[in-house]
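K.L.:
sequence and computational prediction follow.
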Amino acid sequence: MSTLKIAVVIGSVRPNRFADHPANWILAKANDRPEIEAELLDVREYPMPLFNEVASPAWAPSQSEVAQRWQKKVAEFDAYIVIAAEYNRAPTGALKNALDYAYNEWNKKPVAFVGYGSVGGARAIEQLRTISVELQMAPIRTAVHIPWPTYVAVAQEGKSLDDFDFAVQGAKDLLDQLVWWAKALKTAREAG
């Protein structure tokens, strides 16, 4: 089977975001695997307006040129790892907006999550799993949850996520499952 193209989607657009730490960490882990070709896909580089299209992109082409560029890029990948910040018990508005601006491009592809926040982004990830199902994606079971003490250790004390066994093991399990689902669904998509 050919190499799997996996996007690490950064879902926060804040200038001082923590998301770059877990994004670059999981990107390196993914690219250490010979069956994966991973790259960053930063929502900040696609400044889409709040969703205001005449219909869902499932039913009508987007009018926004930025959204069209986003859709074209999203379509390139076989699977996704979403870096999910938790704001007020939910994913960021920017991430939700970016998910809404594509539809067919997400279909029949697996998605995994690396979350951070007071409970490791668990509440945001739970909502993202439901959204993913509506987008006809296959959310995998294992996620990496970065709790607040680990966040502080990485952001302020110079630690790496590799210093935490739960994160290292979680990343391995996440990638193992994502690769399995990506291969299975890519085979199915190619078979029609």
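P.N.:
Arrived safely. Please read all numbers here as calculations on a predicted model, not as lab measurements. Residues are numbered from 1 along each chain as shown.

K.L.:
please make it C-alpha for all contacts and neighbour counts, starting now.
P.N.:
Noted.

K.L.:
list the contacts of Gly121.
P.N.:
84-86, 89, 114-115, 145-147 (C-alpha atoms under 8 Å, 6 or more residues apart in numbering).

K.L.:
what ranges do the strands span in this protein?
P.N.:
Listed from the start of the chain, the chain has strands (DSSP state E) covering 4-10, 36-42, 79-85, 110-116, 138-139, 144-146.

K.L.:
I'd like the ones you listed laid out as CSV, including distance to Ala191.
P.N.:
Output for those, formatted as CSV (distance: least, C-alpha to C-alpha, whole Å):
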stretch, distance to Ala191
strand 4-10, 16
strand 36-42, 21
strand 79-85, 17
strand 110-116, 17
strand 138-139, 18
strand 144-146, 32
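
K.L.:
against that first model, consider the following:
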Amino acid sequence: MTKIAIIVGSTRPGRRGRTVAEWVAGVAAQEHPTVDFELLDLVDVGLPLLDEEQPALFGQYGNEHTARWARTIGRFDGFVFVTPEYNHSVPAALKNALDFVYAEWNNKAAGFVSYGLHGGTRAVEHLRLILAELKVATVRTQVALSLFHDFTIPAPAEPGTFTPGPHQDKTLITLLDEVVIWSSALRPVREGALA
């Protein structure tokens, strides 16, 4: 069975990402009942700031939290990253989680559900570059959620209510289809790399 992680990329209190990730998980379960989707919240993972002595490329993980994270990421065939845009880029917690391991990301597929004032598009631009270095194939379709149109926010400091436009469901379904197809298509590449 294909396994896809839905990764919540923000750890900030009051974040909107968990609600968005739950929406992704709900649509995914309905559209792809034969695929195992699992929500991975970086708050629950609890990684410290990168503290490995060796670069992740060498695969010599010295800390138990890194080995645990490597086992977690290694279980999946693909990923859907749910990310806000912070200062035109990726949240620090997400970049940190990506940097901890290397081979466990390789030869897998990923899609992006982003949100922000400009739909989180600049965070995704950076993620595409980072993931290319980690040998992750990213799909073209992206869900870009606008804080103005896809959330009802009574005050800037409040998370508000997630109210995605009807077109977002269609875009998400296309994104999920692409991630599932590419995750499956890359299986022989992953298996060849392990041989």
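P.N.:
Nice, I can see it. It should be emphasised that the depicted structure is a prediction, and the values quoted were computed from it without experimental measurement.

K.L.:
what count of nearby residues applies to the residue lying closest to Arg129 of the first structure once chain neighbours are set aside?
P.N.:
Of all residues not flanking Arg129 of the first structure in the chain, Pro139 sits nearest, at 5.9 Å (C-alpha to C-alpha, 6 or more residues apart in numbering). For Pro139 of the first structure, the count of nearby residues is 24 (other C-alpha atoms under 10 Å).

K.L.:
same deal with Val54 of the first structure?
P.N.:
11.

K.L.:
nearest residue to it other than its sequence neighbours?
P.N.:
Using C-alpha to C-alpha, 6+ apart, the nearest residue to Val54 of the first structure is Ala60, at 7.6 Å.

K.L.:
what separation do you get for that neighbour and Thr130 of the first structure?
P.N.:
From Ala60 of the first structure over to Thr130 of the first structure the distance is 23 Å, taken as C-alpha to C-alpha, to the nearest Å.

K.L.:
OK, contacts around the closest residue to Ile153 of the second structure other than its chain neighbours?
P.N.:
Distances taken as C-alpha to C-alpha, 6+ apart put Gly160 closest to Ile153 of the second structure, at 4.2 Å, once the chain neighbours are dropped. If you count contacts by C-alpha under 8 Å, 6+ apart, Gly160 of the second structure has them with 16, 151-154.

K.L.:
in CSV: those, plus neighbour count and distance to Asn106 of the second structure.
P.N.:
Converted to CSV, the contacts of Gly160 of the second structure look like this (neighbours: other C-alpha atoms under 10 Å; distance: C-alpha to C-alpha, whole Å):
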residue, neighbour count, distance to Asn106 of the second structure
Arg16, 24, 28
Phe151, 19, 34
Thr152, 15, 38
Ile153, 16, 38
Pro154, 10, 42
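
K.L.:
what's the closest of those residues to Leu194 of the second structure?
P.N.:
Closest approach between these and Leu194 of the second structure, by C-alpha to C-alpha: Arg16, at 37.5 Å.

K.L.:
leaving out the residues flanking it, which one is nearest to the aligned residue in the first structure for that closest one?
P.N.:
In the first structure, Arg16 of the second structure lines up with Phe18, judged by TM-score structural alignment. Using C-alpha to C-alpha, 6+ apart and skipping the chain neighbours, the partner closest in space to Phe18 of the first structure is Ala155 (7.0 Å).

K.L.:
repeat for Ala132 of the second structure
P.N.:
In space, Ala132 of the second structure is closest to Thr138, 7.9 Å off (C-alpha to C-alpha, 6+ apart).

K.L.:
again with Val189 of the second structure
P.N.:
According to C-alpha to C-alpha, 6+ apart, the nearest residue to Val189 of the second structure is Asn107 (6.5 Å).

K.L.:
now Met1 of the second structure
P.N.:
If the residues on either side of it in the chain are set aside, Met1 of the second structure comes closest to Val35, at 6.1 Å by C-alpha to C-alpha, 6+ apart.

K.L.:
also Arg15 of the second structure?
P.N.:
Spatial nearest neighbour of Arg15 of the second structure, chain neighbours left out: Pro159 (6.1 Å); criterion: C-alpha to C-alpha, 6+ apart.

K.L.:
before we move on, what about Ala123 of the second structure?
P.N.:
Ala123 of the second structure's closest residue in space is Ser89 (C-alpha to C-alpha, 6+ apart), at 4.1 Å.

K.L.:
what about Gly192 of the first structure, how many neighbours?
P.N.:
Neighbour count for Gly192 of the first structure, taken as other C-alpha under 10 Å: 6.

K.L.:
any figure for the gap between it and Glu134 of the first structure?
P.N.:
For Gly192 of the first structure, the distance to Glu134 of the first structure - C-alpha to C-alpha - is 21 Å.

K.L.:
same check, this time on Gly120 of the first structure
P.N.:
Counting by C-alpha to C-alpha - Gly120 of the first structure and Glu134 of the first structure are separated by 23 Å.

K.L.:
so for those two, which residue has more residues nearby?
P.N.:
The residue with more neighbours, out of Gly120 of the first structure and Glu134, is Gly120; 23 against 12, by other C-alpha under 10 Å.

K.L.:
wait, the residue nearest to Val189 of the second structure touches Glu133, no?
P.N.:
No - counting by C-alpha atoms under 8 Å, Asn107 of the second structure stays clear of Glu133, with 10.9 Å between them.
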